[in-house]
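>>> generate coordinates for the sequence data below:
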Amino acid sequence: MATIPAVMRAARYFGPREFRVVEVSRPDPGPAESLVRVRAAGLCHSDLHIIFDELGGYPIPTPLTLGHEIAGDVVAVGDAVDPSLIGQRVAVFGPAGCGQCRYCREGRDHLCIASRPLGLARDGGYADYVVVPAHALVPVPNGVSDAEAAVATDAVLTPFHALTRVGQLRPGETVAIIGVGGLGLNAVQIAKALGAFVIAVDVVPAKLELAKQYGADRVVDSRQLDPAHPPVDRPITLVADFVGAEATKLLAQQLVARGGRVVMVGLATPGGTMLGLRLIADEVAVLGSFWGTRQELATVLDLIARGLIRPQVETHPLDEIGQWVERLRAGEVTSRVALVP
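Down below sits the predicted model:
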């Protein structure tokens, strides 16, 4: 490891609204860990919720290097890790389950009770290097760029899990995707790949136009949408909310057909109105969806390699992360940004 710098850059969270790039000592991998040279790290709205203290008291350790969407090269491994990993291109499974609890044994490692997610509970990927549990590494197929691999770990994995495992989307169903930003645009592509009729709902014309280009059958400005008169003459049996504001949660419950499912993914606000009578009388299921599994990450990387999903991502230098945090917060990012060290 003598050729690897002892000091590196990292974008660190020191407390609410205290977030900046600093120099820190480069970490060494433990026995079951790997050291990854970061090639790209995706910027996520969840990072904004942390930086601007919008998680309603959810505990975030400080100081902490943020960044949970990570892709890079393995440059060193611990004593208990296969050294043949060195040199491999990898994406990082952010939840990094323990592999031992019942959730991990059931293949639901994103719900691991002992998980310390990268960039949320342990140092993440807004840095030159990051230490990662070796079992959290997923090979990146040929044909998938570093930036695509990074955002696949959340911005593609999360909607894939929400629509397939949680929402149980079936071919021929009609699905409404509320919010077609970084995750929602990928959800449109995933739903189309699964054979669904897709309605994209947003308030930003540019995002709706992108959704149309990426396969949406119908695009609708939610400000002009009357839930009592849906924009199609077929039941909307699945609604996925990738915004999570009070207004979008309400719209999702109003828009879904009798016996349908609503999947909540976005975290814009922690609370919201529940339409108790509607949910009970019409047997509407409201389901929460969080991230996705390691196996699903391998699947979405394969889908990207095969050209079935094309994540929209733009790259910028890590040193510019502060301005891109502000631009994302101001709604000036159409799809997804990856920071490149």
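>>> from here on, contacts and neighbour counts on C-alpha atoms
Fine.
>>> residue contacts, residue 1?
residue 76 (Cα atoms under 8 Å, 6 or more residues apart in numbering).
>>> next, count neighbours for the closest residue to residue 127 other than its chain neighbours.
Here the nearest residue to residue 127 in space, its sequence neighbours aside, is residue 10; by Cα to Cα, 6 or more residues apart in numbering that works out to 4.0 Å. Each residue near residue 10 was counted by other Cα atoms under 10 Å, and the total is 28.
>>> who's in contact with residue 10?
By Cα under 8 Å, 6+ apart, residue 10 lies in contact with 21-24, 65, 126-128.
>>> measure it to residue 163 for me?
34 Å (Cα to Cα, to the nearest Å).
>>> ditto for residue 43
To residue 163, residue 43 is 22 Å away according to Cα to Cα.
>>> over to residue 289?
Distance of residue 289 to residue 163, given as Cα to Cα: 9 Å.
>>> which neighbours do those two have in common?
Each of residue 263 lies in contact with both residue 289 and residue 163 under the rule Cα under 8 Å, 6+ apart.
>>> higher neighbour count, these two?
Using other Cα under 10 Å, the more surrounded residue of residue 289 and residue 163 is residue 163, with 23 against 18.
>>> ok, the closest residue to the more buried one other than its chain neighbours - contacts?
In space, and not counting its chain neighbours, residue 163 is closest to residue 169: 5.7 Å by Cα to Cα, 6+ apart. By Cα under 8 Å, 6+ apart, the residues touching residue 169 are 163, 191, 194, 196, 238.
>>> here's the other one to compare against:
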Amino acid sequence: MMGATMQLARIHGPGDVRLDTVAVPEAGPGEAIVRVAACGICGSDLSYIAQGGLGGPLGEPLPIGHEFAGEVVSAGPGVDDRIVPGLRVAVNPDDAYIGGGGPEGAMAHYIRVTQAKIGSTLYPLADHVEYGEAALAEPLSVALHGMRLLDVQAHHKVAVLGAGPIGLCAVAMLRHLGCTDIAIFDRVDSRLDRARALGASLAVNTAEESLSDALCRFHGEGNRFGARFAQTDVFIDCVGVEAVLQEVIAIAKYKARIAIIALYKKPASVDLFKVMANEILISGSIADDRKPEFGEALEMIAGGRQDLSPLISHRLDFSQFTDALAIARDAVQSAKVMLTFNQEPA
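Model prediction:
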């Protein structure tokens, strides 16, 4: 493929994302080239596009795309001899910050994977696992990592805040962990319907009933220091809205746990007296080191015991990139929008 070119999605400034023509990458020492077959559009991709990068000025265009799977087409010197052309893989983007500040992005037909290692960056796929489902390993492992930090157990009563793609992945992984007492909250009925299909026990539109009232009704309630609390053990914040976090802290019980998986775009004010008085544990989770969870998510996918089809709302060819972004921005009609790469680059 020497001298060949392809299109790569890169951000040039706020609201300015382009398909740039670049050279098809070649594998150097310790590297593999993967032909991308499927790449999900993440909410962080949309945020990076809107703000023009990762929060600071761009020194050069920023490649995007980090939820992907495909096929190895070549490997450089020094690579594990199991990494051979034709190997079907899902890729953990963490080590090289693929699509998240690093020099590579997976919204392209080919991508260079540095530090190419089985079980670290490259995870072989079972023959029956299709690429779109394999690409879900990234967002599923994001949710699972946040739960592992809080040691979520099957008996826990859990509330998921937000039924966007990560919130939906949280429901799927909670069911994987054996949880059955799962409530989820959003303002979009279509997303709540998807959450029910994935196994949420209670799905509430907060425009119709408050989070506090619904949790007290569903998980039970009590009183501590003259204040009502819900019997919810764990809260998974996948929405990133200050008012929602404030309500959670106000209704949280003694020793409740909160995982912050959501992307907060500005500082949030919280009631630290409540956090102290109720010994509430708040844990941030960026999923920057989740190799075990990535592998576990793929094993869950391959096991086929859960129907993950509600997670993917749309599959569009990379040639429809602009349309795919517009759909992904529409919370009413979309969940996970998956780009597919069925045509070779010109």
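>>> circling back: using the three-state scheme, assign the aligned partner of the residue nearest to residue 127 of structure 1 in structure 2.
Taking TM-score structural alignment, the alignment pairs residue 10 of structure 1 with residue 8 from structure 2. Secondary structure, DSSP: H, G, I helix; E, B strand; the rest coil: residue 8 of structure 2 is strand.
>>> try the one 4 residues further on
Three states are possible here, and by three-state DSSP the one that applies to residue 12 of structure 2 is strand.
>>> what is the burial count for it?
Close neighbours of residue 12 of structure 2, defined as other Cα under 10 Å, add up to 19.
>>> equivalent analysis for residue 195 of structure 2, please.
When neighbours are counted by other Cα under 10 Å, residue 195 of structure 2 registers 30.
>>> need the counterpart of it in structure 1.
When structure 1 is aligned by TM-score structural alignment, residue 195 of structure 2 is paired with residue 211.
>>> verify the contact between that match and residue 188 for me.
Yes. Between residue 211 of structure 1 and residue 188 there is a contact at 6.8 Å, judged by Cα atoms under 8 Å.
>>> who touches the residue nearest to residue 216 of structure 1 when sequence neighbours are not counted in this structure?
Of all residues not flanking residue 216 of structure 1 in the chain, residue 198 sits nearest, at 5.1 Å (Cα to Cα, 6+ apart). Listed by Cα under 8 Å, 6+ apart, the contact set of residue 198 of structure 1 reads 174-177, 188, 191-192, 215-218.
>>> let's have the residues you listed in a markdown table, adding distance to residue 270 of structure 1.
Shown next, in a markdown table, are these (distance: Cα to Cα, whole Å):
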| residue | distance to residue 270 of structure 1 |
| --- | --- |
| 174 | 27 |
| 175 | 24 |
| 176 | 22 |
| 177 | 20 |
| 188 | 25 |
| 191 | 26 |
| 192 | 30 |
| 215 | 31 |
| 216 | 29 |
| 217 | 31 |
| 218 | 29 |
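>>> just give me the closest of the residues you listed to residue 103 of structure 1.
Nearest to residue 103 of structure 1 among the contacts of residue 198 of structure 1: residue 191, at 26.5 Å, using Cα to Cα.
>>> which one in structure 2 is aligned with the closest one?
Alignment note (TM-score structural alignment): residue 191 of structure 1 maps to residue 174 of structure 2.
>>> what about that match, how many neighbours?
A count of neighbours around residue 174 of structure 2, defined by other Cα under 10 Å, yields 26.
>>> can you list the contacts of residue 10 of structure 1 in CSV and add distance to residue 137 of structure 1, neighbour count and secondary structure?
As requested, the contacts of residue 10 of structure 1 are exported to CSV (distance: Cα to Cα, whole Å; neighbours: other Cα atoms under 10 Å; DSSP: H, G, I helix; E, B strand; the rest coil):
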residue, distance to residue 137 of structure 1, neighbour count, secondary structure
21, 25, 18, strand
22, 26, 13, strand
23, 25, 12, strand
24, 24, 14, strand
65, 19, 28, strand
126, 17, 31, coil
127, 17, 31, strand
128, 17, 21, coil
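>>> of those residues, which is the nearest to residue 153 of structure 1?
Set against residue 153 of structure 1, the nearest of those by Cα to Cα is residue 126 (14.4 Å).
>>> now the aligned partner of the closest one in structure 2, nearest residue through space, not along the chain?
Aligned counterpart of residue 126 of structure 1 in structure 2: residue 107 (TM-score structural alignment). Nearest non-adjacent residue to residue 107 of structure 2, counting by Cα to Cα, 6+ apart: residue 65, 4.9 Å away.
>>> ok so, going back, adding distance to residue 140 of structure 1, write the contacts of residue 10 of structure 1 out as JSON lines.
Converted to JSON lines, those look like this (distance: Cα to Cα, whole Å):
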{"residue": "21", "distance to residue 140 of structure 1": "28"}
{"residue": "22", "distance to residue 140 of structure 1": "29"}
{"residue": "23", "distance to residue 140 of structure 1": "29"}
{"residue": "24", "distance to residue 140 of structure 1": "28"}
{"residue": "65", "distance to residue 140 of structure 1": "23"}
{"residue": "126", "distance to residue 140 of structure 1": "19"}
{"residue": "127", "distance to residue 140 of structure 1": "20"}
{"residue": "128", "distance to residue 140 of structure 1": "19"}
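>>> of all the residues you listed, which comes closest to residue 231 of structure 1?
When the contacts of residue 10 of structure 1 are compared against residue 231 of structure 1 (criterion: Cα to Cα), the nearest one is residue 126, at 41.8 Å.
>>> check contacts around that closest one.
Going by Cα under 8 Å, 6+ apart, residue 126 of structure 1 touches 10-12, 41, 65-67, 318, 339, 341.
>>> good, we can wrap up now.
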